[in-house]
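[1] sequence first, then the predicted structure:
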Amino acid sequence: MLNQFQQTLKIGDLRSKLLFTLMMLLVFRVGAHIPVPGINTEALQQLLQGQLFGFFDIISGGAFKRFSVFAMSITPYINASIIMQLLTVVVPRLEELNKEGQEGKKKIAQYTRYGTVVLAFIQAIGMSIALGRSGAIANPGLGSYLLIAVSLTAGTAMLMWIGEMITERGIGNGISLIIFCGIAARIPSQIAGVGQEVSSGMAGYFQVVLLLIVVLVVIAAVVAMNEGQRRLPIQYAKRVVGRRMYGGQSTFLPLKVNAAGVIPIIFAMSLGMFPATIGSWMSPTSGFNTFINTYFNQSDLLYNVFYAALIIFFTYFYVAIIFNPLDVADNIKKNGGFVPGIRPGRPTAEYIDRVLSRLTLAGGIFLALIAVLPNIVIAITGIKSLWFGGTALLILVGVALDTMKQVESHLLLRSYQGFVK
């Protein structure tokens, strides 16, 4: 792998993309330490208690705990993307735009940006009011609320821009890499927290070893599932063009078990934290917050069932967006191909859809199990300082694999050996 990394640095274009990506992520890390003005940090620390807030802090790279300008992270953009994808199915005009190719997708992306700013401002206003009620604002008032809301909204807009720039001019998916970077930045403090629990006697070495084994199993399972695929055989009929005969060869259509990648996890994570966000707008002693703190934590059965259901739903939802069996079947038919034993056209599309649905179900259940399994183990071991659950592991491993594959494709394009053998 060291040799492949050296080859990567030798390619000017790829080296520029990597450096640009690293510079953008560095801007994100610097911004995570720029505090929002007018915040009483001591009162804020008392307010931000609970596992959901702890996990929110992890994905923001510590920005939420510091209440920096990037405190809301990229979640408003994710929520806006979910809403826009749903609207493309419901609203005919948006559905037409989605089918108009690159220009239509650019227009939808523009609407998503507008929606992100609106959602970010609404969420920021709610957080400002909640902070004012809890005494976390030094001088509460309309001016302070607006200043905090504008600062947080600007931070989210900045992250959205960074993510899009990485996707266009860097390596990997920008939004996923921002979340990846935030989670990775919190790993040292999470490990230190576990060490403190062990040294204080709150957790034993057996619990730590058990948790470590689960982490390694999760990583291995995610890698195996991301590489797993079902190969549908495709046979091409022979045809004569001029004096030459073409076709007649056999190939296959690869259908990935986990075609959606980490996107369902990110979507479910964003919606899973929505109740805690609503609760932050209310009094800490309200009935809603009492319910959230009691039943909506990572060790509770209700939360894990709800979270698993969201993951399975978004797995189907996202696969339906990125993969159209009818288009694939039409392309196969136009090129003179067919699936042995299946008629070309719509019967082939129905067959592909049937196989894909089974694979998606298996992939969704796998993602859900991996996401909630470490939460259950954490509840059993009693290591309460570790909010580094299955979701974080799935995102870390999934984004790392996707980014490595993008780098590998650049290397293979230039006849170099890739990372993944």
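    All right, it came through fine. Residues are numbered from 1 along each chain as shown.
[2] going forward, measure contacts and count neighbours with C-alpha atoms only.
    Noted.
[3] quick one: stretch 219-238 to chain centroid distance?
    Averaging C-alpha positions (CA atoms, centre = their mean, to the nearest Å) puts stretch 219-238 22 Å from its chain's average.
[4] is S385 in a helix, a strand, or coil?
    Here S385 takes the coil state, with states given by DSSP: H, G, I helix; E, B strand; the rest coil.
[5] my guess is it meets A192, correct?
    No: applying CA atoms under 8 Å as the test, S385 and A192 come out as separate, 9.2 Å apart.
[6] which strands and helices sit next to the longest helix along the chain?
    As assigned by DSSP state H, the longest helix anywhere in the chain is helix 346-381. The contact analysis (3 or more CA pairs under 8 Å, 6 or more residues apart in numbering; DSSP states H and E) places helix 346-381 against helix 205-227, helix 301-322, helix 325-334, helix 390-413.
[7] just send those helices back as CSV, with mean neighbour count and distance to W161 too.
    Formatted as CSV, the helices and strands packed on helix 346-381 follow (neighbours: other CA atoms under 10 Å; distance: least, CA to CA, whole Å):
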stretch, mean neighbour count, distance to W161
helix 205-227, 15, 28
helix 301-322, 18, 23
helix 325-334, 17, 32
helix 390-413, 19, 19
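[8] what about versus this one:
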Amino acid sequence: MLNTFKKALKIPELRKKLVFTFLMLIVFRIGSSIPVPGIDVAVVKEAINQHGGAFALYDVISGSALSNFTLFALSVTPYITSSIIIQLLAVAIPSMEEMQKSGEQGRKKLASWTRYLTIMLALIQATALSIGMFRSALMSDSIMSTVAVVLTLTAGTAFLMWLGEMITEKGVGNGMSMIIFFGIVSRFPNDVKQTIALAKAGQINYIQIALFLLISILIVVGVIMILQGVRKIPVQYAKRTVGRSTYGGKQSHMPLKVNQAGVIPVIFASSLLAFPQVLQLFIKNPTYAQFVAKWFNGTQAPGIYVFSLLQFVLVIGFSYFYISITFNPVEVADNLKNANGFIPGIRPGKPTSDFITKSLNRLTFVGAVFLAIIASVPTMLYQATNVPFQFGGTSLLIVVGVAIETAKQLESQTVMRNYQGFLK
């Protein structure tokens, strides 16, 4: 990865893209440091500390912008949510599915709908934060003050969405992914500082730190192996003769990723588990508050064990659900048949789709269990070692996944530029 980065810096065009990406990410960090006017940040931090399980993931993704209640407090979560909604609707609604397959114009229209839905969701979330969850943090109860906070948060999300699209268009990597990646990584220096301070104070020992680092390295290695893991189903294309020319007869493969669902099931599970704690902010009932604090607390026993078990089960369930609506084995088998391709030993048509379904279910089980373990282990690791690196499974998957994809993109562009130079 470092060699790829060094080679990219030697190519003027890629160097410009890297500099542009870096400058845009600096703009993101500057915006993440500008507080929203009319908000008492101390009250927000206290509320997040009390209900950490509900806001921990969003605070990590935003690079602590939520706990500091800055311009980018909502981060790109409205955009992620709207993208998932549009993707699911494209599967459920035939007209949207045709639009998705119709080419560049159809995809541009869906992208436009995603932007509009992002603004709507940002407006709803900003309103919920301002007059619901953090109402006590408002310095003034006037309507104008509340509207100003809501519009500021919505505008921050809109600007961040534009920033991500500019990085995708003129920079390196996927803009939204790079923003999330940079937000997560930006917390590491502070975590290192806290760890050193706790070690000097004698609250944690160096054996705990060493154990934490060892397990963290093993987790990252496991994440890389699963993210890169692919089952290659062999595919043979039949020969056909047109005039004096013979076409086909080639051997290829159909790649099925072990982690076909990506990080989406973990996001779904985390959002569902956060719902009881979010509901607690609206239901002022001491009995309900004690129940949530005991059984849905992701940082203390016994809630941490119940939370982790529920998360494990939900991640597996959502993995199967998401893959079932985004991957159609029947369609894949039909496309293979239309291209005169077949899997050796498997008849075209229904037997092929059944074989792909069976293979996919096995891979999904492995990938789902992996996701569930990765989602639960970091929380348990933090509980066991007390090292204040409060990263979750979702953030770990995002960081490693974005790093791998960005390195691949840089490598492919470097190879392409080298070939162009050779041809010249």
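    Alright, I've got the coordinates. In this text, all values refer to a predicted model and were calculated from it rather than measured experimentally.
[9] TM between them?
    Remark: TM-score between the superposed chains equals 0.88 [TM-score structural alignment, normalised by the length of the first structure]; 413 aligned residues with a CA RMSD of 2.6 Å.
[10] neighbour count winner among S385 and A192 of the first structure?
    Applying other CA atoms under 10 Å to S385 of the first structure and A192 shows that S385 carries more neighbours, namely 18 against 13.
[11] next up, the contacts around the more buried one.
    Going by CA atoms under 8 Å, 6 or more residues apart in numbering, S385 of the first structure touches 190, 193-194, 197.
[12] whereabouts in the second structure does the longest helix of the first structure align?
    Counting by TM-score structural alignment, helix 346-381 of the first structure lines up with residues 350-385 of the second structure.
[13] any idea how far the matching stretch is from the chain center?
    Counting by CA atoms, centre = their mean, stretch 350-385 of the second structure comes out at 16 Å from the chain centroid.
[14] ok, so what distance separates L47 of the first structure from N289 of the first structure?
    Distance of L47 of the first structure to N289 of the first structure, given as CA to CA, to the nearest Å: 12 Å.
[15] ok, these two, which is more surrounded?
    More neighbours surround N289 than the other of L47 of the first structure and N289, with 20 against 17 (other CA under 10 Å).
[16] which residue is the nearest non-sequential neighbour of that one?
    G279 (5.4 Å; CA to CA, 6 or more residues apart in numbering).
[17] what strand or helix carries that neighbour?
    helix 274-280 (DSSP states H and E).
[18] output the contacting helices and strands for that helix.
    helix 102-134, helix 287-295.
[19] which one of these lies closest to Y205 of the first structure?
    helix 287-295 (28.6 Å; CA to CA).
[20] off-centre distance for the closest one?
    With CA atoms, centre = their mean, you get 26 Å for helix 287-295 of the first structure.
[21] so how far does it sit from its counterpart in the second structure?
    Superposing on the second structure and averaging over aligned pairs (mean CA distance after the TM-score superposition for the first structure), helix 287-295 of the first structure comes out at 3.8 Å.
[22] name the residues of that helix that come out as buried.
    288-289, 292-293 (16 or more other CA atoms under 10 Å).
[23] hmm, who's touching it?
    Contacts to helix 287-295 of the first structure, defined as CA under 8 Å, 6+ apart, come from residues 50, 275-276, 279, 282-284, 301-303.
[24] rerun at 10 Å
    The contact list for helix 287-295 of the first structure, computed with CA atoms under 10 Å, 6 or more residues apart in numbering, reads 49-52, 275-276, 278-284, 296, 300-304.
[25] tell me which residue of the first structure lines up with E405 of the second structure.
    Per TM-score structural alignment, E405 of the second structure is aligned with D402.
[26] and the gap between its match and V262 of the first structure?
    9 Å.
[27] same question for L44 of the first structure.
    Separation of L44 of the first structure from V262 of the first structure (CA to CA): 32 Å.
[28] compare the two (neighbour count), which wins?
    V262 (22 against 18).
[29] what sits against the more buried one?
    So V262 of the first structure contacts 176, 226, 311, 315, 367, 391, 394-399, 402 (CA under 10 Å, 6+ apart).
[30] now do E13 of the second structure
    413, 417.
[31] rewinding a little: what residues of the match of helix 346-381 of the first structure count as buried?
    Neighbour-count burial for stretch 350-385 of the second structure [16+ other CA under 10 Å]: 352-353, 355-357, 360, 363-383, 385.
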